[in-house]
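give me a 3D structure for the following:
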Amino acid sequence: MANTAQAKKRARQAEAHRARNAGQRTELRTQIKKVRTAVASKDKSAAQQAFREAASVIDRLVGKGLVHKNAAARYKSGLNQQLRTLA
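Predicted coordinates:
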């Protein structure tokens, strides 16, 4: 366990960051699932709206460093590909 005041503070910060990051990763997965379920139900307008929301979340997490930019591009590309199958 941490002994110095500095190490104790860093441990507190790390726990706060871990909790925040976990919540944001959960939100990312939820948004991706919303797009996939809308595509599976063949609801084009709902799928497009869900894709816009998911892309926004993905881009925001890239800016925060939670998702690598290439991984984000891969997520968006895959979701967009699924969306195009409805057209």
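
could you use CA atoms for every contact and neighbour count after this?
OK.

please tell me how far Gly63 sits from Ala72.
Taking Cα to Cα, to the nearest Å as the measure, Gly63 and Ala72 are separated by 11 Å.

and those two? which has more neighbours close in?
The neighbour comparison of Gly63 against Ala72 (other Cα atoms under 10 Å) goes to Ala72, with 18 against 12.

to compare with the earlier structure, here is another sequence to fold:
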Amino acid sequence: MANTSSAKKAVRKIARRTAVNRSRRSQLRTQVRKVEEAIASGDAAVAAAVLQSVAPVVMRAAQNGVIHKNTASRKVSRLTARVKALSA
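The predicted model follows:
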């Protein structure tokens, strides 16, 4: 358990930050799931439109430190490849 006042404050800050990150990570997963569902439906136009709205959300999550930037780039790249394969 934290003894000093600064350590107690750090515990409070970490708890708040964890809650924010958990919310952002959940939102990120929901957005990625939307793209995957659009791909599964088989409609390339809808999947491309959804991907275009989801890609900035994924990159913003990386910018905010929720996920690593390489992870975000990999997710967007793989989703883009899947949508492109769907339209071909």
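
TM-score, when you put one on top of the other?
After superposition, the two chains reach a TM-score of 0.92 (TM-score structural alignment, normalised by the length of structure 1), with 87 aligned residues with a Cα RMSD of 1.1 Å.

tell me if I'm right that Ala50 of structure 1 and Val35 touch.
Yes. Ala50 of structure 1 sits in contact with Val35 when judged by Cα atoms under 8 Å, with a separation of 5.1 Å.

for those two, indicate the residue with more neighbours.
Counted by other Cα under 10 Å, Ala50 of structure 1 and Val35 do not tie: Val35 has more neighbours, with 25 against 21.

count of neighbours near Asn21 of structure 2?
Neighbours of Asn21 of structure 2 (other Cα under 10 Å): 17.

longest helix in structure 2, please.
helix 5-41 (DSSP state H).

helix or strand right after that helix?
The C-terminal neighbour of helix 5-41 of structure 2 among helices and strands, as given by DSSP states H and E, is helix 44-63.

what does that following helix contact?
When contacts are defined by Cα atoms under 8 Å, 6 or more residues apart in numbering, helix 44-63 of structure 2 is touched by residues 24-25, 28, 31-32, 34-35, 38-39, 67-69, 71-73, 75-76, 79-80, 83-84, 86-87.

follow-up on the earlier one: tell me which residues in the longest helix of structure 2 are buried?
Of the residues in helix 5-41 of structure 2, those buried by neighbour count under the rule 16 or more other Cα atoms under 10 Å are Asn21, Arg24, Arg25, Leu28, Gln31, Val32, Lys34, Val35, Glu36, Ala38, Ile39.

could you do stretch 72-87 of structure 1 as well?
Of the residues in stretch 72-87 of structure 1, those with enough neighbours to count as buried (16+ other Cα under 10 Å) are Ala72, Ala73, Tyr75, Lys76, Leu79, Asn80, Gln82, Leu83.

which of the helices or strands spans the last one?
When elements are assigned from DSSP H and E, Leu83 of structure 1 belongs to helix 69-84.

superposed on structure 2, what's the mean shift for that helix?
Helix 69-84 of structure 1 differs from its equivalent in structure 2 by a mean of 0.7 Å after superposition (mean Cα distance after the TM-score superposition for structure 1).
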